[in-house]
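>>> A structural model of the following input is requested.
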Amino acid sequence: MKKTITTDMAPNALGPYSQGLEVNKVLYCSGQIGIDPQKGKLVGLDVVEQAKQALQNIKAIVNADGLGVDDIVKVTVFMTNIADFARVNEVYAEFFKSAPLLPARSAVGVQALPADAKIEIEAMAAKYC
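Next up is the predicted model:
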């Protein structure tokens, strides 16, 4: 069974895709950039600000499916400047500080991201029955 997950607490999709899609108790969150969902604009030019907002957007999508941060099992981080890795790690560690187990993760340097964002983060979460 497939179920589309949407919330006003995360930005609207910038294209023809869902904020999240649950399939067989696994939630696939579309990549989130640092857009403030109320303003519809990037929160700032700094990668730290954008990373914090992107993670909050993911949290909102996960919460909309009845899950929490602890249910996130895989994260992929895309950065336009891989030299930002250490700064992003600090934000990431703070976001997941209460998680008993950290999710698996990949971090990738890319040439460009939508809306001139410096970072995009996608995640998968699982329902444990």
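
>>> going forward, measure contacts between C-alpha atoms and count neighbours the same way
OK.

>>> For my notes, confirm Ala51 occurs in a helix.
Yes. Assignment of Ala51 by DSSP: H, G, I helix; E, B strand; the rest coil places it within a helix.

>>> quick one more, to check against the first:
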Amino acid sequence: MEKQIIKTSNAPAPIGPYNQAIKAGNTLYISGQVAIDPVTNEVKKGDVVAETHLVMKNLQAILTEAGYTFADVVKSTIFIMDMNDFGKINEVYGQYLDGSYPARETVQVAGLPKGVSVEISMIAVK
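As a prediction, the model looks like this:
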């Protein structure tokens, strides 16, 4: 099985030794995305709703670059700093999906890169 690196300038560049996504066969593995504006490379933090929208837009840009959509997502992992934000994050997350929701877990963590409030990774299959 061939491994293909997926890169787009419409999502933030990696902040470490990893890629935005890897396509292996018909499966796309998207690295965790945080609220970094791909145009300015600035972190947007403070408002968890705005952060989550930016994270979802970054994920959408990577999916699009690879030829996938949110409908192809089979698994999501959401990391959040404060479980009290779960409802707000969940509401935004749901706006990007068409009702055929993927499997998912949401985990509260002690810290996230760049001090953001939310990070989301995805796996998609065609």
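
>>> Quick check: which element contains the nearest residue to Ala21 of structure 2 once chain neighbours are set aside?
In this structure, Ala21 of structure 2 finds its nearest non-sequential neighbour in Ile30, 4.3 Å apart by C-alpha to C-alpha, 6 or more residues apart in numbering. Counting by DSSP states H and E, the element that carries Ile30 of structure 2 is strand 27-33.

>>> now do Val62 of structure 1
Val62 of structure 1 is part of helix 47-64, with elements assigned from DSSP H and E.

>>> mean shift between that helix and structure 2?
In the superposition against structure 2, helix 47-64 of structure 1 averages 0.6 Å from its aligned positions (mean C-alpha distance after the TM-score superposition for structure 1).

>>> Tell me which residues are up against that helix.
Outside of helix 47-64 of structure 1, the residues within contact range by C-alpha atoms under 8 Å, 6 or more residues apart in numbering are 5-7, 9-11, 19-20, 27, 29, 32-37, 42-44, 68-69, 84, 87-88, 91-92, 95, 117-123, 125.

>>> Filter the residues you listed down to the buried ones.
The neighbour-count test (16 or more other C-alpha atoms under 10 Å) marks 5-7, 9-11, 19-20, 27, 29, 32-37, 42-43, 68-69, 88, 91-92, 95, 117-123, 125 as buried among the contacts of helix 47-64 of structure 1.
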